[in-house]
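A.B. asks: Test case, fold it:
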Amino acid sequence: MPARCSPVRIARVPIDPSLLLELALLGMTTGFLAGLLGIGGGMLMVPFITFFLSHRDVAPDLAVKMAIATSMATIIFTSVSSVRAHHRRGAVRWDIALALAPGIVLGSMLGSLGVFKLLKGAWLAVFFSLFVGFSATQMFLNRKPTPNRQMPGTAGKLAAGGAIGFLSGLVGAGGAFISVPFMTWCNVPMLNAVGTSAALGFPIAAANVTGYIIAGQSLQGLPAGSFGYIWLPALAVIAIGSVVTAPLGARAAHALPVARLKRIFASILYLLAAYMLYKGLAG
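C.D. replies: Here you go, the predicted structure:
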């Protein structure tokens, strides 16, 4: 029967020990970064998953989109493990997370159900590189926010959440590259911003993944093990690795000085900015 009549294609999934090892290492690395910096590791996962899919005869455009969607799906598991570790140390501002969540869900669904299928992404990649580079510079220089600046009101939180969810869904990231600079700009302490960002990863991922699955139901040319845009073999292996190492990253986050943590996060942001600029110009 046609693949569209059976949306989960799990038959004949190749068992490749070297691929499993590479995916496990990728999952452990991104899990540690998620716990340490509150990021989902999407910018690290997407190029590797794209490479793996491209070598399995998946069309280039589809490979990139599946990599983004699969990366986002892993954040569901990474965020749960990471946020538990941060919560035990009192680092999660649940009042902020709950206030941003409605906008995140709305923005995520808008991006994953509509724009994701249509947008090529070159211009967006260049914009992201400039934005992320600016945020990294602000954090690396450790510039202090205005002392009286606070989180915005209800409408502002809804708009901020919508932007975080929408932009995160287009690149397969957990939103920390926006949410952490945003919260620190609003005078939320760095460790609280990282912990709260980890908590925001779950609604970002859950809403976007729902959209990816619905939007990908009628696709042709999907590899075995696909569920919409999600590549289940990679999701399973990466999720297991990330859940194991995310608490280790969270423990390291609470052992490092705040200034050093900011510089580590800024360094990661510079790498993300360079990658996005390269992808945008190449596109």
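
A.B. asks: Every contact and neighbour count from this point should use C-alpha atoms.
C.D. replies: Noted.

A.B. asks: And the strands in the protein, which stretches?
C.D. replies: Taking DSSP state E, the strands of the chain run over residues 8-9, 226-227, 230-231.

A.B. asks: how about these in CSV, adding mean neighbour count?
C.D. replies: Below are those laid out as CSV (neighbours: other Cα atoms under 10 Å):
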stretch, mean neighbour count
strand 8-9, 18
strand 226-227, 23
strand 230-231, 26
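
A.B. asks: burial measure for residue 33, as a count.
C.D. replies: By other Cα atoms under 10 Å, 26 other residues sit near residue 33.

A.B. asks: in terms of contact, does it touch residue 42 like I think?
C.D. replies: No. With contact defined as Cα atoms under 8 Å, residue 33 does not reach residue 42; the gap is 10.5 Å.

A.B. asks: do you know which of the strands of the chain lies nearest residue 164?
C.D. replies: When the strands of the chain are compared by Cα to Cα, strand 230-231 sits nearest residue 164, at 21.1 Å.

A.B. asks: so who does the residue lying closest to residue 34 once chain neighbours are set aside touch?
C.D. replies: Leaving aside its chain neighbours, residue 34 sits nearest to residue 40 (5.1 Å; criterion: Cα to Cα, 6 or more residues apart in numbering). Residues counted as contacts of residue 40 (Cα atoms under 8 Å, 6 or more residues apart in numbering) are 30-31, 33-34, 72, 75, 78-79, 173-176, 198, 201.

A.B. asks: how far is stretch 192-202 from where the chain is centred?
C.D. replies: 12 Å (Cα atoms, centre = their mean, to the nearest Å).

A.B. asks: The structure of the following sequence is requested for comparison with the preceding one:
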Amino acid sequence: MEFLPQFLALAVTGVFAGLLAGLLGVGGGIVIVPVLFFLFQGFGVSADSAQIIATATSLATIIPTSVSSIRAHTRNGNVDFALLKYWVVFVFIGVMAGSLMVTQVDGTYLTALFGIIATLSALNMLFRAGAKPLKNELPGRVGQGIMGTCIGFFSTMVGIGGGTLTVPTLTACNYPAHRAVGTAAAVGLIISLPGALTLLVAANTPVDAPKFTYGLVNLVAFVCIVPLTVLFAPMGAALAQKLDQKKLKRVFAVALMVTGVRMLLQLVL
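C.D. replies: Down below sits the predicted model:
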């Protein structure tokens, strides 16, 4: 009974992340990281430790959801395996560099980075929806290598999968939106699997970490969140057919911006 409130809070996180993923097509990490960040602090964990554990745990939860998503998008022919074949090495390099940084830097910097990325993502959803691409096509090999490395690095640093950074990056280069979403799911697996394993095996557990935290991954959060995220994502997708997508995305963007700003304000207040 002592841990019942924690289990319930983590279960609600899984439901919420799954519904939003289905409703809006957003990656679970952009929802899971801030929720875990504040929940862990409510359990008596310091803000620094809460951020790095939330980051690693989020990456772990993305693994099974990415596999499920890849299978669905592959059936629809929306995964660009030719692009992935070239990007995989660069994304992996970025992931390894990001994983090393997570184990070395203060959690304050990760909180600031997440707050900035969340705020910029919200602004992109609010003001660039339907906007013209910034470029007519993807850059050359060197440019794509830089893009893949940066996506792997920053996604690992803040515990998000492929969608948050990969989709807007590709669509800004006039890449078809449906293929961007499918390919981003595969990028999410390239990010989450090595990133989570590295932070599980190679990282030191903070002294104030919640119980059942190994490395930087909290297994209780993982077990509570993953099944419910997988269960409720299809429900969210079904509900999305009945609701106004544009209004939903605006509401989520505002909530995401408030969350990002709230995390940034915690650093200075």
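
A.B. asks: tm score of chain vs chain?
C.D. replies: For this chain pair, the superposition-based TM-score is 0.83 by TM-score structural alignment, normalised by the length of the second structure; 265 aligned residues with a Cα RMSD of 2.9 Å.

A.B. asks: Columns distance to residue 228 of the first structure on top of the contacts of residue 40 of the first structure, output as JSON lines?
C.D. replies: JSON lines is the format used below for those (distance: Cα to Cα, whole Å):
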{"residue": "30", "distance to residue 228 of the first structure": "23"}
{"residue": "31", "distance to residue 228 of the first structure": "24"}
{"residue": "33", "distance to residue 228 of the first structure": "27"}
{"residue": "34", "distance to residue 228 of the first structure": "25"}
{"residue": "72", "distance to residue 228 of the first structure": "13"}
{"residue": "75", "distance to residue 228 of the first structure": "17"}
{"residue": "78", "distance to residue 228 of the first structure": "21"}
{"residue": "79", "distance to residue 228 of the first structure": "22"}
{"residue": "173", "distance to residue 228 of the first structure": "18"}
{"residue": "174", "distance to residue 228 of the first structure": "20"}
{"residue": "175", "distance to residue 228 of the first structure": "22"}
{"residue": "176", "distance to residue 228 of the first structure": "25"}
{"residue": "198", "distance to residue 228 of the first structure": "26"}
{"residue": "201", "distance to residue 228 of the first structure": "21"}
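
A.B. asks: Closest one of these to residue 166 of the first structure?
C.D. replies: Looking across these and measuring by Cα to Cα, the closest to residue 166 of the first structure is residue 175, at 9.2 Å.

A.B. asks: Can you find the partner of that closest one in the second structure?
C.D. replies: Matched by TM-score structural alignment, residue 175 of the first structure corresponds to residue 162 in the second structure.

A.B. asks: And for residue 25 of the first structure?
C.D. replies: Match for residue 25 of the first structure (TM-score structural alignment): residue 12.

A.B. asks: For burial, what's the neighbour tally of that match?
C.D. replies: Residue 12 of the second structure: 17 neighbours (other Cα under 10 Å).

A.B. asks: what's around the match of residue 175 of the first structure, how many residues?
C.D. replies: The burial count for residue 162 of the second structure: 29, using other Cα under 10 Å.

A.B. asks: how about the nearest residue to the residue most central in space within the first structure, chain neighbours excluded?
C.D. replies: The residue lying closest to the centre of the first structure (Cα atoms, centre = their mean) is residue 173, at 2.0 Å. Nearest non-adjacent residue to residue 173 of the first structure, counting by Cα to Cα, 6+ apart: residue 42, 4.3 Å away.

A.B. asks: Map that neighbour across to the second structure for me.
C.D. replies: Residue 42 of the first structure maps onto residue 29 in the second structure, by TM-score structural alignment.

A.B. asks: Show me where the first structure has its helices.
C.D. replies: Listed in chain order, the helices of the first structure (DSSP state H) span residues 17-37, 42-54, 60-88, 94-110, 116-118, 122-140, 154-171, 176-185, 190-215, 232-255, 258-282.

A.B. asks: Among these, single out whichever gets nearest to residue 224 of the first structure.
C.D. replies: Checking the helices of the first structure against residue 224 of the first structure by Cα to Cα gives helix 232-255 as the closest, at 8.8 Å.

A.B. asks: so the match of residue 42 of the first structure makes contact with residue 57?
C.D. replies: No. Look at residue 29 of the second structure against residue 57 with Cα under 8 Å: they stay out of range, at 9.3 Å.

A.B. asks: okay, and the common contacts of those two?
C.D. replies: residue 159.

A.B. asks: more neighbours, these two?
C.D. replies: residue 57 (31 against 27).

A.B. asks: residue contacts, that one?
C.D. replies: 159, 196, 216-219, 221-222.

A.B. asks: For residue 155 of the second structure, see how far away it is.
C.D. replies: 13 Å (Cα to Cα, to the nearest Å).

A.B. asks: again, but for residue 84 of the second structure
C.D. replies: From residue 84 of the second structure to residue 155 of the second structure the distance is 16 Å (Cα to Cα).

A.B. asks: Those two - which one has more neighbours?
C.D. replies: More crowded of residue 84 of the second structure and residue 155, by other Cα under 10 Å: residue 155, with 32 against 18.

A.B. asks: Which residue comes closest to that one once chain neighbours are left out?
C.D. replies: Using Cα to Cα, 6+ apart, the nearest residue to residue 155 of the second structure is residue 161, at 6.2 Å.

A.B. asks: Check the gap between residue 79 of the first structure and residue 255 of the first structure for me.
C.D. replies: With distances taken as Cα to Cα, residue 79 of the first structure is found 20 Å from residue 255 of the first structure.

A.B. asks: before we move on, back to that, the match of residue 175 of the first structure against residue 180, yeah?
C.D. replies: No. In this structure, residue 162 of the second structure is not within contact of residue 180 by Cα under 8 Å, at 9.9 Å.

A.B. asks: can you count the residues close to the equivalent of residue 87 of the first structure over in the second structure?
C.D. replies: Under the alignment (TM-score structural alignment), residue 87 of the first structure pairs with residue 74 of the second structure. For residue 74 of the second structure, the neighbour count with other Cα under 10 Å is 17.

A.B. asks: who are the neighbours in contact with the nearest residue to residue 74 of the second structure once chain neighbours are set aside?
C.D. replies: Counting by Cα to Cα, 6+ apart, residue 74 of the second structure lies nearest to residue 182, which is 7.5 Å off, once chain neighbours are set aside. Counting by Cα under 8 Å, 6+ apart, residue 182 of the second structure touches 69-70, 73-74, 78-80.

A.B. asks: Now, of the residues you listed, which are buried?
C.D. replies: 69-70, 73-74, 78-80 (16 or more other Cα atoms under 10 Å).

A.B. asks: ok, of these, which one's closest to residue 44 of the second structure?
C.D. replies: Nearest to residue 44 of the second structure among these, with distances taken as Cα to Cα, is residue 69, at 34.6 Å.

A.B. asks: Test my guess that the closest one contacts residue 185.
C.D. replies: Yes. Using Cα under 8 Å, residue 69 of the second structure is in contact with residue 185, at 6.2 Å.
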